[in-house]
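Undergrad: for reference, the sequence and a predicted model appear below.
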Amino acid sequence: MNEYSFTIHICLTGRVIRFAACTRTGLRKPQSRLRAWISEDSLMDAPAANPMTTAASDRASDILDKVKSVFALNGFEGTSMQDLAQATQMSVGNFYRYFPSKDAIVTALVKRDLEEIEALFDAVRSAEDPGAMFMTLLRHELETLPFEKAALWSEVQAASYRCPEITALMRTMDETVRSNVVVALVRIHGDDSPEAREIFETRAQLLMALVHGFAQRKYCACETADPAKTAAFAELVLSTLHDTIFASPSKPAK
C-alpha cells in the first residue's frame, strides 16, 4: 500500500483557491477524498496582476517624449538602454518595467503616431472645407517639422529593415496614411467613382513621397541647410501638393 498527496493552487480574482487531495490506494478498492478551501492570506501567495493605470500610461508617454531626442542625436544603434534611462532620470531597472527593449520603444512610438494620424484625418474628413484643412495641416507639418522628428523617423525606417514587428507596423502606418489620403480626396472632390478612386490612389502615393522626401532632405542637410533655401523648398513642395490635391480627377480625353 502506498500513499501520496498533492496541492494545486489556482489564482482567481486575487485569491488562491487551494485544492489539497490525498489519495490512498489499496490492492482492491481505491479510496480518495478531496478537500478545498480558500486561504484568507492568499493574496500574499499570488497577487492579482494589475492593469496599467492611467498614471503608468502617462508615464510611458512621457518616457517616449524624452527618448526621441536621444535617438535623434545618437542614432538607434548608437543608443543604449542606459542612455535612454538616463534621459528620463530613471534607473535602468525601473526603465525596463516600461520598455524591455529599444524595439519596444520604437513600436510604441509608431503606434502612438498612428493614433495621431487618425485624429488628423478625422479633422480633415469632418471639416466644412476639407481641402483647406488638409493644406493647413500639410503646411504646418512642413514649416514646423523639427530636425529631431525628421531624424527619428529616418532611424525608425532603418530599424524596420531588421525587426519584423517594426516592419509590419510601418506597413500598417503606410497603408493607414494612404487610405486616409484617398478618403480625403474623395471628400474634397465629391467623387467616389471607381475611376476617381484609381486616380486618387496614385495621387496619394505622390503626396506621401513628397512629404517623406522633404523630411529626409531636412534630416540629411541639417548642418548645411540655408534657412531661406529650406523655406523656398518647402513652398515648392507645398505648391506641388496643392496642385496634386485639387486637380480634377477627370482623365484627359484620348
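TA: Happy to help now that I have it. Residues are numbered from 1 along each chain as shown.

Undergrad: going forward, measure contacts between C-alpha atoms and count neighbours the same way
TA: Noted.

Undergrad: what is the burial count for residue 11?
TA: 16 (other Cα atoms under 10 Å).

Undergrad: so it belongs to a helix, correct?
TA: No: read with DSSP: H, G, I helix; E, B strand; the rest coil, residue 11 is strand and lies in no helix.

Undergrad: hang on, it packs against residue 17?
TA: Yes: Residue 11 is within contact range of residue 17, at 6.5 Å (criterion: Cα atoms under 8 Å).

Undergrad: could you give the number of residues near residue 64?
TA: 19.

Undergrad: contacts only, for it.
TA: 105, 108-109 (Cα atoms under 8 Å, 6 or more residues apart in numbering).

Undergrad: out of the residues you listed, which are buried?
TA: 105, 108-109 (16 or more other Cα atoms under 10 Å).

Undergrad: leaving out sequence neighbours, find the closest residue to residue 8.
TA: Distance criterion Cα to Cα, 6 or more residues apart in numbering; nearest residue to residue 8, sequence neighbours excluded, is residue 19 at 5.2 Å.

Undergrad: show me what contacts the one you found?
TA: Taking Cα under 8 Å, 6+ apart, one finds 7-9, 34-37 in contact with residue 19.

Undergrad: same check on residue 66?
TA: Contacts of residue 66 (Cα under 8 Å, 6+ apart): 87-88.

Undergrad: take this one as well and set it beside the first:
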Amino acid sequence: MVVHHGLQGRSRVTLRRDDARSHARSLPSMRFRTVRSKQFMRRGAAMARACQPVSSSGQRLQTGSGLTFGALSEMRMNIHSHSYRALMPPPVPAPQPSAALSERHIRILDAAERVFARAGFHAATMQDVAAEAGMSPGNLYRYFSAKDAIIEGMTERDRSLIAEDFGNLCPNNGALLDQLEKLGRRHLVHQPREKAVIALQIWAEAARNPGMARMCADIEGTVIEGLAAAIRDAKANGELAPRLDEGRFLMAISMMADGFFCRRAMDPNFDLTAAADTLFDGMRQLAQTMLLPETETQS
C-alpha cells in the first residue's frame, strides 16, 4: 500500500491491495476459460485422431505437423453445418425422361418459363423462380439443384412432348401434311409467346454452351427422326412423290419453323394467323416441288 499526501492534509491511498483483490476475483473466470479451452483442444485432438488415416497394421499415419486452433475451429463449424444439413429434408429425385412429371415439377417448370421469359436466364435467380412458383427457395432446391438443372428439365419436357406427338404420326390419322400442319399450329401458334422467347434464349446460349447445344441437338434429332419416318410411309403409300428430296424438304421446313419462332419472340405484334398460313402453304408447295431429278435415286 502506498500513501500519498493530497490536498488539505488528507492522505489518499492508491489501492494496490484492491487491484490485487480485483485480479484475484478474475482468476476463477480465467481458470474457467482456460479449462474450457483445454477441453475444446482435447476434443479437437480427439477429432483429429479420429480423422487421421490408419495403415493396414493399425498404426495411425502422420499427415502433417498437426492441426492449428483455426483448423480445429473450422472443423467444429463444419460438424455443426453437417448436423444442420442432416436435419434438412432429402432432395426429391429428378423424374426419368420416360416418367410422368409430378405436379410440383410441372409447377416449377411453368414458373421458371415465365421468369426466364421476363428476365432472361442470366438475370433470373433461383429465388425469383421460387417466388413465382409460390414456394420457399429451400423447397425449390429439393427439386432442382441449380438454374441449369431447371433449363435441362424444361428442354427435356419439350423433347418428350415433341417425341410423343411425332411418334403418333400415322397414315390411319389422315394425310401426313394435314397432321404436320395440326402439330405445327399446336407448337408454334397455340403455345404462349413466352415459349418462343425462351427458345430464342436457348439457341443463343447454345452458341457458347456445349451442354445447351447438345440439348438443342437432341430436340432437333427427335423432330427429324419422327418426320423422316412419317415421310417414308407417305411416299410408300403414294401420298407424297417418290422423288421427294427428303433431306432438303426436312431442312427447309425446319428452318421455316425456326424463323417463325424467332419472329414471334422478337415482335410482340407479330401476326400469327397470316404467318402460320404462309408457313404451312409453303410446306405444301415444297412437298410437291422439292423433287430429285428423275435420274437420281435416294438411298
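TA: Yes, it's here. No experiment lies behind these values; they were computed from the predicted model shown.

Undergrad: could you quantify their similarity as a TM-score?
TA: Here the TM-score for the pair of chains, by TM-score structural alignment, normalised by the length of structure 1, is 0.69; 207 aligned residues with a Cα RMSD of 3.5 Å.

Undergrad: from the contacts of residue 19 of structure 1, pick the one nearest residue 81 of structure 1.
TA: Here the nearest of the contacts of residue 19 of structure 1 to residue 81 of structure 1, counting by Cα to Cα, is residue 9; it sits at 37.1 Å.

Undergrad: which position in structure 2 pairs with residue 97 of structure 1?
TA: With the correspondence set by TM-score structural alignment, residue 97 of structure 1 lines up against residue 142 in structure 2.

Undergrad: ok, that match touching residue 92?
TA: Yes: with contact defined as Cα under 8 Å, residue 142 of structure 2 counts as touching residue 92 (5.4 Å).

Undergrad: which helix or which strand is home to the residue lying closest to the match of residue 97 of structure 1 once chain neighbours are set aside?
TA: Using Cα to Cα, 6+ apart and skipping the chain neighbours, the partner closest in space to residue 142 of structure 2 is residue 91 (4.1 Å). Using DSSP states H and E, residue 91 of structure 2 sits in no helix or strand.

Undergrad: do the same with residue 13 of structure 2
TA: strand 11-14.

Undergrad: whereabouts in structure 1 does that strand align?
TA: Counting by TM-score structural alignment, strand 11-14 of structure 2 lines up with no residues of structure 1.

Undergrad: circling back to that earlier point, what number of residues lie near the residue nearest to residue 142 of structure 2?
TA: Residue 91 of structure 2 is flanked by 13 other residues according to other Cα under 10 Å.

Undergrad: contact partners for it?
TA: Contacts of residue 91 of structure 2 by Cα under 8 Å, 6+ apart are 141-143.

Undergrad: same question for residue 130 of structure 2.
TA: Residues in contact with residue 130 of structure 2 (Cα under 8 Å, 6+ apart) are 108, 136-137, 140.

Undergrad: hmm, which of the residues you listed are common to structure 1?
TA: Mapping the contacts of residue 130 of structure 2 onto structure 1 (both residues aligned by TM-score structural alignment, their matches' Cα atoms under 8 Å) leaves 136-137, 140 still in contact.

Undergrad: and those, which is closest to residue 204 of structure 2?
TA: Using Cα to Cα, residue 140 comes nearest to residue 204 of structure 2 of these, at 26.2 Å.

Undergrad: quick check: chain neighbours aside, which residue is closest to the closest one?
TA: Nearest one to residue 140 of structure 2, counting by Cα to Cα, 6+ apart, is residue 130 at 6.0 Å.

Undergrad: I'd assumed that neighbour was in a helix, is it?
TA: Yes: assessed by three-state DSSP, residue 130 of structure 2 belongs to a helix.

Undergrad: quick one: it from residue 92 of structure 2, how far?
TA: Residue 130 of structure 2 sits 16 Å away from residue 92 of structure 2, going by Cα to Cα, to the nearest Å.

Undergrad: with residue 121 of structure 2 instead?
TA: 23 Å.

Undergrad: more crowded one of the two?
TA: In terms of neighbours (other Cα under 10 Å), residue 121 is the more surrounded of residue 121 of structure 2 and residue 92; the figures are 19 against 13.

Undergrad: which one in structure 1 is aligned with the more buried one?
TA: Residue 121 of structure 2 maps onto residue 76 in structure 1, by TM-score structural alignment.

Undergrad: next one: residue 202 of structure 2
TA: Residue 202 of structure 2 maps onto residue 156 in structure 1, by TM-score structural alignment.

Undergrad: need the contact list for its match.
TA: 76, 106.

Undergrad: isn't there a helix covering it?
TA: Yes: using three-state DSSP, the assignment for residue 156 of structure 1 is a helix.

Undergrad: just give me the match in structure 2 for residue 181 of structure 1.
TA: So, by TM-score structural alignment, residue 181 of structure 1 is matched to residue 227.

Undergrad: what about the residue nearest to residue 147 of structure 2 when sequence neighbours are not counted, how many neighbours?
TA: Take residue 147 of structure 2 and drop its neighbours on the chain: the residue closest to it by Cα to Cα, 6+ apart is residue 126, 6.6 Å away. Counted by other Cα under 10 Å, the residues lying close to residue 126 of structure 2 total 20.

Undergrad: identify the residues contacting residue 126 of structure 2.
TA: Taking Cα under 8 Å, 6+ apart as the test, what residue 126 of structure 2 contacts is 137, 140, 146-147.

Undergrad: just the buried ones from those, in PyMOL syntax?
TA: Entered in PyMOL, the line below selects the buried ones among the contacts of residue 126 of structure 2, by 16+ other Cα under 10 Å:
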select buried, resi 140+147
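
Undergrad: and the contacts of residue 126 of structure 2, which two are furthest apart?
TA: 137 and 147 (12.1 Å).

Undergrad: pick the one among the contacts of residue 126 of structure 2 closest to residue 48 of structure 2.
TA: Of these, the one sitting nearest to residue 48 of structure 2 (Cα to Cα) turns out to be residue 146, at 34.1 Å.

Undergrad: pull up the gap between the closest residue to the closest one other than its chain neighbours and residue 107 of structure 2, please.
TA: Spatial nearest neighbour of residue 146 of structure 2, chain neighbours left out: residue 126 (7.2 Å); criterion: Cα to Cα, 6+ apart. Applying Cα to Cα, the value for residue 126 of structure 2 to residue 107 of structure 2 is 14 Å.
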